[in-house]
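S.K.: here you go, sequence then predicted model.
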Amino acid sequence: MPQLPVVFEVGSIIALVAILLVDLLIVARRPHVPSLRESGAWVGVYVGLALVFAVLMLVFAGGDAAGQFVAGWLTEYSLSIDNLFVFVIIMARFSVPKAIQQEVLMLGIIIALVLRGVFILVGAQLIEDFTWIFYLFGAWLIWTAIQQLREDDDEEQQDSALVRLLRRRVRITDEFDGMKFRVSQDGAKHFTPLLIVLIAIGTTDLLFALDSIPAIFGITESAFIVFTANVFALMGLRQLYFLLGGLLERLVYLKYGIALILAFIGVKLVLHALHENELPFLNGGEGFSWAPEIPTWVSLVVILVGMAGATGASLVRMRRDAVVSGR
């Protein structure tokens, strides 16, 4: 596991928190529906910041750490596309006004970062104490990849049990009132649908974290790299939501690229667990010498090929469908 200078880690966390606060301040002071140009510019800024951070990792910690960060960031960025699909569904289902969607997404992303931070700390401790956890992580990712392939494109997302419980137990208005959580109606306090939307986004991301956190731990065991990769992947997610818009629904082969990545990292985790095996009932508690350790650069290639191939195939399908419908 790469060793990073403490000053670099602390300075990076402070800088990332400052960037998020500035972003939150901009959104709060100027709520609006961003144009494609604005969204594209901000996505470019956040991608650029991630690449700058990768260069700093190279300088302060060497090529191995930098490679793990880039692979981890790309993994989280590609898996976060699934989050966007769900965000689109949630925004449409609850009829969130376009004027406040930026603020809602920003709050949702902050909730996601807090939840993932807890997951990362727990995951890092489990890995340190129980190396056999990689068997479970690997099996879970392979199963998730299979489920991704079996998922029906037209399958309607259902409200979580928590959301359904709130609807029955809590007085909730039918209309939004800006970014207010509670309003007075008929002389009594009611929650607005904003509460439901944020809970739906938060609980959904919690489920996605069950896939994404084990996936990135298959690339690096550094909790710092895992956390920063997640931050950089989520920071530009809000702008990506507005940039892609309706295009998301037409990327029909994207799930195959995501399934490939999850399955590959799942296999990599199982092989790593076999290589470092400490379970007494397997090979007498000794590692399996035939189980290879897959290098970071191979993971990077698989991630890039998987996402580029799925996106390219989807665009070809879109063009073909457009030609057919134009006849």
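M.R.: Looks like it came in fine.
S.K.: only C-alpha atoms for contact and neighbour calcs from this point on.
M.R.: Noted.
S.K.: residue 105 sits in which helix or strand?
M.R.: Under DSSP states H and E, the secondary-structure element containing residue 105 is helix 98-129.
S.K.: and that helix, what does it pack onto?
M.R.: Packing partners of helix 98-129 (3 or more CA pairs under 8 Å, 6 or more residues apart in numbering; DSSP states H and E): helix 6-29, helix 133-150, helix 193-217, helix 223-235, helix 237-244.
S.K.: quick one: that helix to chain centroid distance?
M.R.: 9 Å (CA atoms, centre = their mean, to the nearest Å).
S.K.: how far off helix 237-244 does it point, in degrees?
M.R.: Relative orientation of helix 98-129 with respect to helix 237-244: 130 degrees, computed using axes from the mean of the first three to the mean of the last three CA atoms, to 10 degrees.
S.K.: need the contact list for residue 179.
M.R.: With contacts taken as CA atoms under 8 Å, 6 or more residues apart in numbering, residue 179 has the following neighbours: 100, 103-104, 194.
S.K.: could you dump these to a markdown table with distance to residue 225 and neighbour count?
M.R.: Formatted as a markdown table, the entries for the contacts of residue 179 read as follows, by distance: CA to CA, whole Å; neighbours: other CA atoms under 10 Å:
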| residue | distance to residue 225 | neighbour count |
| --- | --- | --- |
| 100 | 32 | 19 |
| 103 | 27 | 23 |
| 104 | 27 | 21 |
| 194 | 33 | 23 |
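S.K.: between those, which is nearest residue 40?
M.R.: residue 103 (17.9 Å; CA to CA).
S.K.: let's bring in a second model and compare:
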Amino acid sequence: MDVSVWTWAAVIGGLLLILAFDLWIVDRGEPREFSMRQASIWVGFYVTLAVLFGIGIWVASGADRAGEFFAGYLTEYSLSVDNLFVFYLIMARFAVPKAYQHKVLLIGILIALVMRGFFIAVGAAALANFSWLFYVFGVFLIYTAVNLVRQHDEEDDVQENILLRWARRALPTTPSYVGAKITVKVDGKRMVTPMLIVMIAIGTTDLLFALDSIPAIFGLTQEAFIVFTANAFALMGLRQLYFLIGGLLQRLVYLSYGLAFILGFIGVKLIVEALHSSGVHWAPEVPIWLSLSVIGVTMVTTTVLSLLKSRRDARGEKATPLPAGDGQAEAVPVDGDRPADTDGGDGDGSTVARTRQTSQRRN
């Protein structure tokens, strides 16, 4: 696939303009919570853009390249949905007010997009010069898939990475948020607010997620242009998806199994195709339509089964009789008294961590 420098520049420039427009539309005026209607519109907008871009690739480069883009986009989008679990925990841990969460997500995702672009460039160059890396990527994806299944029932936690720990130690930080500001002056001294620390946490945590998502998409296509654009479109609509399915995240109980199957499939595909390229005749070449079908069917099946199980569990809880006692019911707080979740709480994320079993934690 021959992509000119001008095409790269036009696509990157267009993506940045869309993100700038997104930020201007959402953040103009007073900070406010992201409504479900807004989230639905923006998610539909970004998905439509991705579909139109894929159709454009089909017209310009053929059905095979378009299939690689759609397979890569679905894979990255599926893995990104799982990332939302950790974003949810980060927001809770730092007690980010809901009115500012969309800004935190956008800046954090921009940081992640820049770092992923660098990662993709390095990965593409390495694979072009060292074909044995396909075996390494394949084994790594299978290892990650096994870990997803093994860690399914462990409690989730947010482990601070090196950059985040350094930022918390080195940067003078205000004790509380100052609106949506990233830096403020206190007694003539410039200080950062917790808003910057959260943005660093979101951006760098997503880079750790790229350690398996980037090899996964390289298992579907070796075209750096398709790898980058599929990642970009998956990340661009991520913050709206966060607000749209926030209440649904805890119900996707089988998500880790679905992602494990997809990563395992792509890992095996990488190894088989590497063997095929090395002249091993019994190793078949896996067509892109098969990869696309496996990814799509797996995610639909995982989602449906998760929702059915959540519904059965909810019915079972309602049908369970209360234990015999002294006739006094435990007080349940009304809406006005209910403690805050992602926009309040004690700021350590423990409430959220206890309410959800992990879907994964990538190493």
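M.R.: The structure has been received and is ready for your questions. If you're wondering where the values come from, they're calculated on a predicted model, not measured in any experiment.
S.K.: drop the TM-score for these two in here.
M.R.: Overlay of the two chains. TM-score (TM-score structural alignment, normalised by the length of structure 1): 0.92; 317 aligned residues with a CA RMSD of 1.7 Å.
S.K.: ok so, going back, TSV for the contacts of residue 179 of structure 1, including distance to residue 258 of structure 1?
M.R.: Written out in TSV, the entries for these read as follows (distance: CA to CA, whole Å):
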residue	distance to residue 258 of structure 1
100	30
103	28
104	26
194	30
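S.K.: related to what we said a few turns ago, which one of the helices and strands packed on helix 98-129 of structure 1 lies closest to residue 169 of structure 1?
M.R.: Ranking these by proximity to residue 169 of structure 1 (CA to CA) places helix 193-217 first, at 12.3 Å.
S.K.: roughly how far does the residue lying closest to residue 110 of structure 2 once chain neighbours are set aside sit from residue 257 of structure 2?
M.R.: If you skip the residues right next to it in sequence, residue 110 of structure 2 has residue 203 as its closest partner in space, 7.5 Å away by CA to CA, 6 or more residues apart in numbering. Taken as CA to CA, to the nearest Å, the spacing of residue 203 of structure 2 relative to residue 257 of structure 2 amounts to 25 Å.
S.K.: these two - which one has more neighbours?
M.R.: Comparing residue 203 of structure 2 with residue 257 by other CA atoms under 10 Å, the one with more neighbours is residue 203, at 24 against 21.
S.K.: check contacts around residue 205 of structure 2.
M.R.: Counting by CA under 8 Å, 6+ apart, residue 205 of structure 2 makes contact with residue 161.
S.K.: sorry, back to before: compared with structure 2, how much does the helix holding residue 105 of structure 1 deviate?
M.R.: Helix 98-129 of structure 1, aligned to structure 2 and superposed, deviates on average by 0.7 Å (mean CA distance after the TM-score superposition for structure 1).
S.K.: relative to helix 6-29, how tilted is that helix?
M.R.: Orientation check (the same axes, to 10 degrees): helix 98-129 of structure 1 against helix 6-29 gives 160 degrees.
S.K.: buried set for helix 98-129 of structure 1?
M.R.: Of the residues in helix 98-129 of structure 1, 100-113, 115-117, 119-120, 123-124 count as buried by neighbour count, 16 or more other CA atoms under 10 Å.
S.K.: likewise for stretch 41-54 of structure 1?
M.R.: Within stretch 41-54 of structure 1, the residues that qualify as buried are 42-43, 46-47, 50-51, 53-54, counting by 16+ other CA under 10 Å.
S.K.: same check, this time on stretch 8-25 of structure 1
M.R.: Going by 16+ other CA under 10 Å, stretch 8-25 of structure 1 has these buried residues: 12, 24.
S.K.: OK, contacts around the residue at minimal distance from the centre of structure 1?
M.R.: Among the residues of structure 1, the one closest to the centroid is residue 80, at 3.3 Å (CA atoms, centre = their mean). When contacts are counted by CA under 8 Å, 6+ apart, residue 80 of structure 1 touches 233-234, 237.
S.K.: now do 7 Å
M.R.: For residue 80 of structure 1, no residue meets the contact criterion (CA atoms under 7 Å, 6 or more residues apart in numbering).
S.K.: quick one: it is in a helix?
M.R.: Yes - residue state for residue 80 of structure 1 (DSSP: H, G, I helix; E, B strand; the rest coil) corresponds to a helix.
S.K.: what do we get in structure 2 for it?
M.R.: Taking TM-score structural alignment as the criterion, the aligned counterpart of residue 80 of structure 1 in structure 2 is residue 80.
S.K.: tell me the spacing between that match and residue 170 of structure 2.
M.R.: As defined by CA to CA, residue 80 of structure 2 lies at a distance of 30 Å from residue 170 of structure 2.
S.K.: thank you, goodbye.
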